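Visitor: Sequence first, predicted coordinates after that:
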Amino acid sequence: MRELRTWREYLIEQLAADWEDAIDYLQVTVEGYQEDGDTPLFMLGLRTFVESQGGIAKVAQRAGIASESLSKVLSSDAPPRIDTLVTILNAFGWQLSIEPLKGKKSDLEKPSKEEVDLNTAGEKISEQVTQTPLS
């Protein structure tokens, strides 16, 4: 008789067998959290990724953190602190990056490409300021 597995068990096995798929899965997990803010789903995705990479003990050792600490982070439904997430990603040679949201325009102005000479910038600013006489 064939042994039945859950979808998650199958997924962990597949991610363990294919590094590129594991990284794609983690990327989709992070993007999904960015879009909908579903923390429990994000944490499930992070736990699934960690399990596919050898489990808590192996990932904790690779990241240089205590297994108990990683276990506590992953068993919570609260999102991990940014430094914890960065530590986990760094252990696999990955980093967080800042990218524009797809389909969204930033309200921030891009800095001008004009270089500023800090030695003379103060002089130029003071020339532009007009003083009003005191009455």
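Guide: In hand now; what should we look at?

Visitor: make it CA atoms for all contacts and neighbour counts henceforth
Guide: OK.

Visitor: in this protein, which residue is closest to the centre?
Guide: Leu96 (4.3 Å; Cα atoms, centre = their mean).

Visitor: List the contacts of Arg2.
Guide: Listed by Cα atoms under 8 Å, 6 or more residues apart in numbering, the contact set of Arg2 is empty.

Visitor: quick one, helices of the protein?
Guide: 7-17, 19-36, 39-52, 56-63, 67-75, 82-91, 118-128 (DSSP state H).

Visitor: Compare those helices and give me the one nearest Pro100.
Guide: Nearest to Pro100 among the helices of the chain is helix 19-36; the distance by Cα to Cα comes to 11.8 Å.

Visitor: The residue nearest to the centre of the chain and Thr87 touch, don't they?
Guide: No - checked against Cα atoms under 8 Å, the pair Leu96 and Thr87 is beyond contact range at 10.4 Å.

Visitor: Included below, for side-by-side comparison, is a second structure:
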Amino acid sequence: MKKAAVSHHEAEVRELRADPELAVAYLKAAMASLDDPEDRAAGLLALRTVAEAYGGLGAVAAEAGISRESLYRALSPRGNPTLKTLVAVLKTVGMRLSVEPEHRESA
């Protein structure tokens, strides 16, 4: 009997759902990409993946007080979510924004 194939995305969602610390580390690393306009899509898609892991986009949107369509659009590769949307989604999945100093090499 053959095992059903699981997509990389499905496996990723399952791992993030099972390990909240991994979800935080995953999202933290991906959010660093938001600084680079050429790589911004990676951060938005990572937040979307975490939202899928924590109940699905529909449930997260409802709890965050955002329409599902707006959340899909905001967390798409070309999305441009507002600060209000980012904060609401992060809060819904049990996370929050924080600020860290940028690590710069000394001259």
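Guide: Looks like it arrived, so ask away. Please read all numbers here as calculations on a predicted model, not as lab measurements.

Visitor: In a markdown table, list the helices of structure 1 along with mean neighbour count and distance to Lys102 of structure 1.
Guide: Shown next, in a markdown table, are the helices of structure 1 (neighbours: other Cα atoms under 10 Å; distance: least, Cα to Cα, whole Å):
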| stretch | mean neighbour count | distance to Lys102 of structure 1 |
| --- | --- | --- |
| helix 7-17 | 15 | 26 |
| helix 19-36 | 15 | 10 |
| helix 39-52 | 20 | 20 |
| helix 56-63 | 17 | 31 |
| helix 67-75 | 15 | 29 |
| helix 82-91 | 15 | 22 |
| helix 118-128 | 9 | 36 |
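
Visitor: Of all these, which one is nearest Leu101 of structure 1?
Guide: The nearest among those, by Cα to Cα, is helix 19-36 at 9.3 Å.

Visitor: name the helices or strands packed onto that closest one?
Guide: In terms of contact count using 3 or more Cα pairs under 8 Å, 6 or more residues apart in numbering; DSSP states H and E, helix 19-36 of structure 1 is assigned the packing partners helix 7-17, helix 39-52.

Visitor: Assess the claim that Ser71 of structure 1 and Val59 are in contact.
Guide: No - counting by Cα under 8 Å, Ser71 of structure 1 stays clear of Val59, with 10.3 Å between them.

Visitor: what's the closest non-adjacent residue to Asp38 of structure 1?
Guide: Leaving aside its sequence neighbours, Asp38 of structure 1 sits nearest to Gly32 (Cα to Cα, 6 or more residues apart in numbering; 7.8 Å).
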